[in-house]
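Asks: With the sequence up front, the predicted model follows.
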Amino acid sequence: MDERTSEAALTLTKFGVGQPVRRTEDPKLVKGEGRYTDDVNRPGQAYAAIVRSREAHGVIRGIDIETAKGMPGVLAVLTAADLKEYGGLKCNVPLKSRDGSPIRYVPRPALAADKVRFVGDPIACVIAETVEQAKDAAEAVAVDIDPLPVVLDPEAASKPGAPLVYDEVPNNVALDFHFGDTAKVDEAFAKAKHVTHLRTSNQRMIIAPMEPRVAIGEFEAGSAKWTLTSCTQGVHGVKTALMDILKIPAEKMRVVTGQVGGSFGMKAPVYPEYVCILHAAKVLGRPVKWTDERSGSFVSDHHGRAQDMNVEIAFDDNAQILAVRLTGYGDMGGYLGAFGPMLPTLNVTKNVVGVYRTPLLEVSAKCVFTNTTQVSAYRGAGRPEGNYYIERALDIAAAELGIDRIELRKRNMIKPRDLPFKAASDMTYDSGDFPAVLKQALEMADYKGFARRKRESKKNGKLRGIGIGCYLEVTAGGGKELGNIRFNDDGTVTIVCGTLDYGQGHATAYAQVLVDQLGIPFDRIRLEEGDSDIVTFGGGSGGSRSIMFASATIVESAQLVIERGKQAASYVLEASAGDIEFKDGSFVIAGTDRSIGLMELAAKLRGGLKLPDGAPASLDVDHTLSNPLPSAFPNGCHIAEVEIDADTFETRVVKYSAVNDLGTVVNPMLVEGQIQGGVVQGLGQVLLEKAVYDNDGQLVSGSFMDYAMPRAHDAPMIEVAHHPVPTKSNPIGAKGCGEAGTSGGLPSVANAVIDALSEYGIRHIEMPMTPSSIWSAIQATQKA
């Protein structure tokens, strides 16, 4: 083995797929050298402030901007009339109602023109020389709103006679979704030996990433080109949406994103403020910056979850599932969010049957407008909700049937011999070993030792419960992805990809894939995702798709690099291209010791090496994943243990075990972090978080004084293990991990709390399971 081969082998050993490589992003970030959007400032920039509605519903009778326009430093005050040349913000979810009619799209104006539809609805945008001046002037804008009746509950909003959010949308129903064969499902329920019923909610959530939304709008008069610098989940998707709104061609729009301080689905779409500042930049001839504040983000960022469902499971006389039926509502808020209608409909449908043999499934869900902030994707986007519904209902069913809850799950679980398995959701599971994952989780959690731990907790005045959350997720599928590879003059290699990192560690994981494919030294690999002038295509990050799509296109691009390299190396080594092999980062003449390293060859080509016509001038590759990938099916079993103080009813998660089948794990350290973060978000929903409106549509939980985010002391030590069964849906066999922790955390923690309370005869309480709600549930049982 020569020195070059040894170096390549060492690189693979330390930095290839499967290694816990530290994130390359971290040194810059921990030293404060990252570039988040608020760190960006342009020469001569002005500042924007938004005037928002204080009414949840009403007709705009007038907007007095004259006082504001005359205040110090004010450059402009925009209203809807100033933006009439632009289109509205759209929801492009291609779903149809059960009668075949299309979803009722109502494009959202950047600034409300005739009516306001929720507290926080943007009405005007003030631009001034300083932030303080813009805020002061925004306070001086007088808006005359004639209040209208408010409707907040989606079920109530869908009834005849309810106040209409849109006059043209009868009963406020944007979509009346239906999936399944009603007759067959009804027949299964009619012959069932037992039917379990559960009415439950996934409450409305404030998404609240560490970094609020920030944006800078610019317009270059000479080229008539707009640039938006903002925190996003994918520059290409935001660019495409803005092209539609501004009615401009692709070459006239650029979107740039630097570091992003979290998103969880919220920063994927275009928001009204971006249209306002882009227009202002054009009118004023200078950059305009807008930075949200937490009070504004609570009402203007889209919210998550907000579903109410009736869950029914029909069982035969052997306690095997005959059919599952879901009927309920998804709260859309005052406007259709970019992905909002998908969550309680298509995504719940795909995920609710989980790892269980379910012959029949019916889902009926109405997506309903209400006078609240719009709802769209939040970590999992229908996946945790679906898994929560089935896992909660199975625990209730086990109690009703008098069967151990583990046994009930085993009895209904899809076995490896059943795969590939066509689920009732119309999804075909290609891989997995669900019983083995459950078995490993039970052993890891020391399930047999729980009774002893429960006795010890009781001695200390605590109720102890254990909860199981088996989950299966259906990741995003379809689409294409960019995967260009550039060999740079400084000896580095850049991957250009259409996803976008907002905390996941893409630069590290993608480099590991490229190391595996080409043997390039890990420390020479760079990643570019954040400039739409460079990233000419890409689906962004969402739906746990990134590693699957990016790795697939990186693998294909790497093969193209090798083919180009063989052709170039054949001239350098004076051999036929057919005799050139690629091994351990080098091109070798088969059967000889004559070779040239890939990086050396790339450097020679950059240095002007003259090759005959038809030979590649460089190893650079422009490539888009040509064959859309199907969904993958990450799955697992999480087991949570909680203690509830018998006096204060405070609940703490004291033990947590998570076994996951995520297929090939590219970087175990990054995956563990993703799982742990998702678990904590699930825990937060179960125990703490809920967005609450009063009867007038005012957001009562409008700050962190009123909205309880989980803190470090709320999180237990989370033990993570893997049971990988690689998928065949992508070249490296990865299944995606970004949302799995939430899908396991939500049902396991909820089931643990109810298990602890089961000695009172309690079988269900709604999330969040706070001390007051637990106390109330106990009191209700004692009075019964």
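Replies: Alright, I've got the coordinates.

Asks: Going by C-alpha atoms from here, please, whenever you check contacts or count neighbours.
Replies: OK.

Asks: Skipping adjacent residues, who's closest to residue 112 in space?
Replies: Nearest residue to residue 112, sequence neighbours excluded (Cα to Cα, 6 or more residues apart in numbering): residue 123, at 5.1 Å.

Asks: no no, residue 672
Replies: Spatially, and ignoring its direct neighbours in sequence, residue 672 is nearest to residue 720 (6.4 Å; Cα to Cα, 6+ apart).

Asks: Check the secondary structure at the one you found for me.
Replies: Under the three-state scheme (DSSP: H, G, I helix; E, B strand; the rest coil), residue 720 adopts strand.

Asks: burial measure for it, as a count.
Replies: 19 (other Cα atoms under 10 Å).

Asks: Then residue 277?
Replies: Residues lying near residue 277 (other Cα under 10 Å) number 29.

Asks: and it, what does it touch?
Replies: For residue 277, the contacting residues are 48, 216, 217, 288, 289, 290, by Cα atoms under 8 Å, 6 or more residues apart in numbering.

Asks: Likewise for residue 780?
Replies: By Cα under 8 Å, 6+ apart, residue 780 has no neighbours at all.

Asks: can I assume it sits in a strand?
Replies: No: read with three-state DSSP, residue 780 is helix and lies in no strand.

Asks: got the contact list for the residue nearest to residue 112?
Replies: Residues counted as contacts of residue 123 (Cα under 8 Å, 6+ apart) are 50, 51, 52, 53, 79, 80, 111, 112, 113, 116.

Asks: putting a second one here so we can go through both:
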Amino acid sequence: MNSPFDPAQVKFGIGQPVSRKEDPVLLRGEGRYSDDLSLPGQARAVMVRSPYAHGVLRGIDSAEAKGMPGVLAIYTGHDLEGAGLGPMLATVAQKNRDGSDARTPRQPPLTTDRVRYVGDPVAVVVAETVEQARDAAEAVILDIDPLPAVTEAREAAEAPALYDDVPGNLVVDFHYGDAGKVAEAFARAAHVTRVPLRNSRVIVAPMEPRAAIASFEAGEDRYVLRMGSQGVFGMRGNIAKVMGIDPEKLRILTGNVGGSFGMKASVYPEYIALLHAARTLGRPVKWTDERSGSFLSDSHGRDHDMTGELALDAEGHFLAVRISGHSNLGAYLSNATTLPSTGNTVKNVVGVYRTPLVEVATRCMVTNTTPVGAYRGAGRPEGNYYMERLIDTAAREMGIDRVELRRRNQIQPDQIPYKTPAGTTYDSGDFPAILDEALAAADWDGFAARRAESRRNGKLRGRGIGHYLEVTAPPSKEMGGIRFEPDGSVTIITGTLDYGQGHASPFAQVLVDRLGVPFEKINLLQGDSDQLIAGGGTGGSRSIMASGQSIAGASALVIEKGRQLAGHFLEASAEDIEFSGGRFTIAGTDRGIGIMELAERLRTAGDLPDDLPRTLDVSHAEQYEDSAFPNGCHVAEVEIDPDTGETEVVRYVMVNDFGVIVNPLLVEGQAHGGIVQGIGQALTELTAYDSEGQILTGSFMDYGLPRAVHAPLFEFRSHPVPARTNTLGAKGCGEAGCAGSLPAVMNAVVDALSEVGIHHIDMPATPTKIWQAIQAQGGGAAA
């Protein structure tokens, strides 16, 4: 539609590596995060949390605390219940294998009867200053009768029940697949591979801990909550349900957000307590979590204890895959708690392979640990990890080269569209070409020389493949508003929300491509629920597809309006008006008007005919129906020092199919970040609890976040095959790094350890765990 010869559109159009528009502001320290905000007359809040993982709450003695300097109020769960707030009920879409509904535990905003994990919020103290609130919180006395705690999902069925209405601590006994057909496939298989697969728990640890300011506008009978989130429209609706109010009675405002990865998408108890305090006190109330509290109260990620099984015929063709085990949900549920280990595992475990049958059986258990929520990928890295570890193990057991085994089972391009046993249909992709390109880029054939050199240096060297496919962009409705401002700028309004990804530039590039609007004049509005008519938030690697498609749809409506208005100003029929390169022209002539000039003319125009629009502005929402399937192949090489167990990722190559890439610079950055998170989970991040439910890794002194030294130099390549499921042809990239790196790194670690007879190790493969495994094999003399 637009001229390919417009220099501005070429520079800032789709496919160009444009820098992030917001970076200059952030680099100058001028970002506005939740804790940067303050309101006149605000009070400060501090949470009182349970020091026990499990116990009966007999009473709360706050008499001394209430009399301390500066204390304005102390609220408990009974206060909030008395005000009609709560409970917080998560929706569990999955049903039990017998068709019955899942059990949904009741979570009050502040617990009233029983504490269920260390950090469970019991009360909130509000004072004039945060120091006064903190002192008073320490003076609140909790009368708790301790109960035995359980921290592992596999042990939860035999542990004391956390809830009277959740017997056996089982929330949902999930099952997918035809168990009879799968059993038959395993019975006739020439070979069955079985591997225990622990998907270890991780602490999210975003750069910015959670913070919020609540206020109440009495004249409008309306709440305002300023907070970090992943989408203000959905957050407004979810909080309104807990508050028992119409969504219009609540405004959510989100500025800059310093990371989330799924964690800030949920409603937390603190937000409800703050809103209640703001209304009761008649003044704003601010709360900022400390890092120690964040380790306890922010939802954790992963934590699945599974067994993977792969059935193969004599030639190594896959007959069926079966994943079964337990999922640790923590003490309470979020809206996405059960999804990673159930539906998303089903959709992603098949990956790029012809696998006729799939069965997933997961017992989702509550335990006395911090609640688990969605974490980067939310089941997609898990599914790929399970399959790729099974393939490497099967290859070793059957004496088939691991690359050859993958090739024998890859879905071929001429088989696409390909319907999987998970109910998904792949619309595009060239999986064999991506594998070949990744192996060539990684110098797969030259590995033997590198391994020999490592041996001479006393090191174990291994290589691993992560040939992944993700199901991204779940169906949802998204806004794509466009507003021409009085100052000559243009504002995109959408309901996805950038919490570090850098949406402003790629969204602007879509608008440049569709409307020819000057890139430097484009703004992005995403964090004000009052401005939205729809919004699914950011998650599931959906933003460029959902918002991009809605922006493209809104642009088409702008063009239609512009054709009518340009026809009026150019004294021509709207049917004779063409649009290209940001300009409306009369067909067959050079007479025309630019879109920005047209917007300016409208601001100063007098009366227009009644049948013409008064503005180019569009408020548009579009239902996004079809998922996309980004895929790729990551190849990692590691060196292990057998004397210390230290692992170094020494080479890393990736080839990805993200479909049409709007901004290659940002996409590569997203891939790097996801890979390092995967490396962290694979090698360093251990979330540990003791037998009483006390977290042992509750600070950065104890918890092994990956550091710069753990990040290798990456070689990034693209092999795009445009998606057919959305207007832009994009596939999403935000979580693919984890999906490729978990299997690639862990397969490389196991390959290195195979030199000393070790053929499996669970995440995280920490130096201690590796060293102990080597010692158990005789100290690594074979190295």
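Replies: Done, it's in. Note that the structure is predicted; figures quoted are calculated from it, not measured.

Asks: Could you tell me the TM-score of the two chains?
Replies: In this superposition the chains share a TM-score of 0.98, using TM-score structural alignment, normalised by the length of the second structure; 777 aligned residues with a Cα RMSD of 1.2 Å.

Asks: related to what we said a few turns ago, okay but the residue nearest to residue 672 of the first structure is in contact with residue 658, surely?
Replies: Yes: counting by Cα atoms under 8 Å, residue 658 is a contact partner of residue 720 of the first structure at 4.8 Å.

Asks: Which residue is the nearest non-sequential neighbour of residue 268 of the second structure?
Replies: Among residues not flanking residue 268 of the second structure along the chain, residue 109 sits closest, at 7.7 Å (Cα to Cα, 6+ apart).

Asks: Secondary structure element holding that neighbour?
Replies: If you go by DSSP states H and E, residue 109 of the second structure is not part of any helix or strand.

Asks: looking at the second structure, which residue lies furthest from center?
Replies: No residue in the second structure sits farther from the centre than residue 571, which is 51.5 Å out by Cα atoms, centre = their mean.

Asks: contacting residues for the residue mapped onto that one from the first structure?
Replies: Counting by TM-score structural alignment, residue 571 of the second structure lines up with residue 574 in the first structure. Contacts for residue 574 of the first structure (Cα under 8 Å, 6+ apart) come out as none.

Asks: Would you enumerate the residues in contact with the residue nearest to residue 672 of the first structure?
Replies: Contacts for residue 720 of the first structure (Cα under 8 Å, 6+ apart) come out as 657, 658, 659, 660, 672, 675.

Asks: try 7 Å
Replies: Contacts were defined as Cα atoms under 7 Å, 6 or more residues apart in numbering; by that measure residue 720 of the first structure touches 657, 658, 659, 672.

Asks: Aligned to it, what sits in the second structure?
Replies: Using TM-score structural alignment, residue 720 of the first structure pairs with residue 716 in the second structure.

Asks: rewinding a little: between the contacts of residue 720 of the first structure, which is nearest residue 556 of the first structure?
Replies: Proximity of the contacts of residue 720 of the first structure to residue 556 of the first structure was ranked by Cα to Cα; the top entry is residue 672 with 27.4 Å.

Asks: what's the neighbour count on the closest one?
Replies: When neighbours are counted by other Cα under 10 Å, residue 672 of the first structure registers 21.

Asks: Confirm it sits in a strand?
Replies: No: under three-state DSSP, residue 672 of the first structure sits outside any strand and is assigned helix.

Asks: Tell me which residue of the second structure matches up with it.
Replies: Residue 672 of the first structure maps onto residue 668 in the second structure, by TM-score structural alignment.

Asks: Distance of the match of residue 720 of the first structure relative to residue 651 of the second structure?
Replies: Distance, residue 716 of the second structure to residue 651 of the second structure, by Cα to Cα, to the nearest Å: 12 Å.

Asks: ok, average deviation of the longest helix along the second structure from the first structure?
Replies: Among the segments of the second structure that qualify as a helix by DSSP state H, the longest is helix 543-569. Its aligned residues in the first structure lie a mean 0.4 Å from helix 543-569 of the second structure after superposition (mean Cα distance after the TM-score superposition for the first structure).

Asks: Buried residues of the very next helix or strand once past that helix, list them for me.
Replies: Following helix 543-569 of the second structure in sequence order, the next helix or strand is strand 577-580 (DSSP H and E). By 16 or more other Cα atoms under 10 Å, the buried positions in strand 577-580 of the second structure come out as 577, 578, 579, 580.

Asks: Not including adjacent chain positions, what is the nearest residue to residue 640 of the first structure?
Replies: Leaving aside its chain neighbours, residue 640 of the first structure sits nearest to residue 656 (4.6 Å; criterion: Cα to Cα, 6+ apart).

Asks: For the stretch 301-450 of the second structure, just list every one of the helices.
Replies: Along the stretch 301-450 of the second structure, counting by DSSP state H, counting those that start in this stretch, helices occupy 343-349, 380-398, 402-409, 431-441, 447-456.

Asks: Those into a markdown table, with extra columns for mean neighbour count and distance to residue 194 of the second structure?
Replies: Output for these, formatted as a markdown table (neighbours: other Cα atoms under 10 Å; distance: least, Cα to Cα, whole Å):
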| stretch | mean neighbour count | distance to residue 194 of the second structure |
| --- | --- | --- |
| helix 343-349 | 25 | 15 |
| helix 380-398 | 24 | 7 |
| helix 402-409 | 17 | 16 |
| helix 431-441 | 20 | 25 |
| helix 447-456 | 14 | 28 |
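
Asks: With distance to residue 188 of the second structure added, can I get those in JSON lines?
Replies: Below are these laid out as JSON lines (distance: least, Cα to Cα, whole Å):
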{"stretch": "helix 343-349", "distance to residue 188 of the second structure": "22"}
{"stretch": "helix 380-398", "distance to residue 188 of the second structure": "16"}
{"stretch": "helix 402-409", "distance to residue 188 of the second structure": "18"}
{"stretch": "helix 431-441", "distance to residue 188 of the second structure": "28"}
{"stretch": "helix 447-456", "distance to residue 188 of the second structure": "37"}
